[in-house]
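Colleague: no FASTA, just this:
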């Protein structure tokens, strides 16, 4: 496939979406396969921004910044928990592997 064909194919897979945040509409480009994810993210962001506005935070910029900070903190916390869980699971898998190896060694010794 030529570069021109690839570029045209890529353009065909990109759509312009309207998302609404605090009743203000923004147009964003999105690949077709990510439309649902983007809409879900926009809905979540709108919900969080509305919470900030109801809490008395004023100004779209300030609401956006505080919401972004809160969501980033949440992402950081989830990443930390994920990394901890990966470490725990990895340690347990290593322990299971060692027990299997020990059992196989024991079986081999019994066969001798």
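Modeller: That came through fine. From a predicted model like this one, the values you see are computed outputs, not experimental measurements.
Colleague: Please make it C-alpha for all contacts and neighbour counts, starting now.
Modeller: OK.
Colleague: what comes up buried for stretch 6-15?
Modeller: Within stretch 6-15, the residues scored as buried using 16 or more other Cα atoms under 10 Å are 14-15.
Colleague: actually stretch 51-62, not the one I wrote
Modeller: 52-53.
Colleague: those strands in the chain, which residues are they?
Modeller: Along the chain, counting by DSSP state E, strands occupy 14-21, 24-31.
Colleague: max-length helix in this structure?
Modeller: helix 60-111 (DSSP state H).
Colleague: next up, a second structure to put side by side with the first:
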């Protein structure tokens, strides 16, 4: 069954946009638009970047950087967890081997 589409009105830097998306993704779109609006306001309010297109590019670059850093942190944590699990498995296997030797 296909997901019905919804028209969603979003506002970014006082400009309204109408976006079509699957109805099930409406909340995620609104959250994304709110985040983008917040980032663009922060950049605009510094006064260092002028022009909507430049503000949008800076916001996109900042958000992409945050995503990549988050992904890298996740991969690092996953690697740490994998190493810990391997060490635990080796200790358990060692304990089981020692237990078998004692049983003999």
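Modeller: Received the coordinates, thanks. The structure displayed is predicted, hence computed values, not measured ones.
Colleague: Pull up the aligned stretch in structure 1 for stretch 66-82 of structure 2.
Modeller: Aligning stretch 66-82 of structure 2 against structure 1 (TM-score structural alignment) gives residues 74-90.
Colleague: Give me the mean distance between the matching stretch and structure 2.
Modeller: For stretch 74-90 of structure 1, the mean deviation from structure 2 after alignment is 0.8 Å (mean Cα distance after the TM-score superposition for structure 1).
Colleague: circling back to that earlier point, can you tell which of the strands of structure 1 is closest to residue 88 of structure 1?
Modeller: strand 24-31 (36.2 Å; Cα to Cα).
Colleague: okay, now residue 40 of structure 2: neighbour count?
Modeller: 22 (other Cα atoms under 10 Å).
Colleague: about what we covered before: ranking the strands of structure 1 by burial, who's on top?
Modeller: Scoring the strands of structure 1 by mean neighbour count under mean count of other Cα atoms under 10 Å gives strand 14-21 as the most buried, with a mean of 16.
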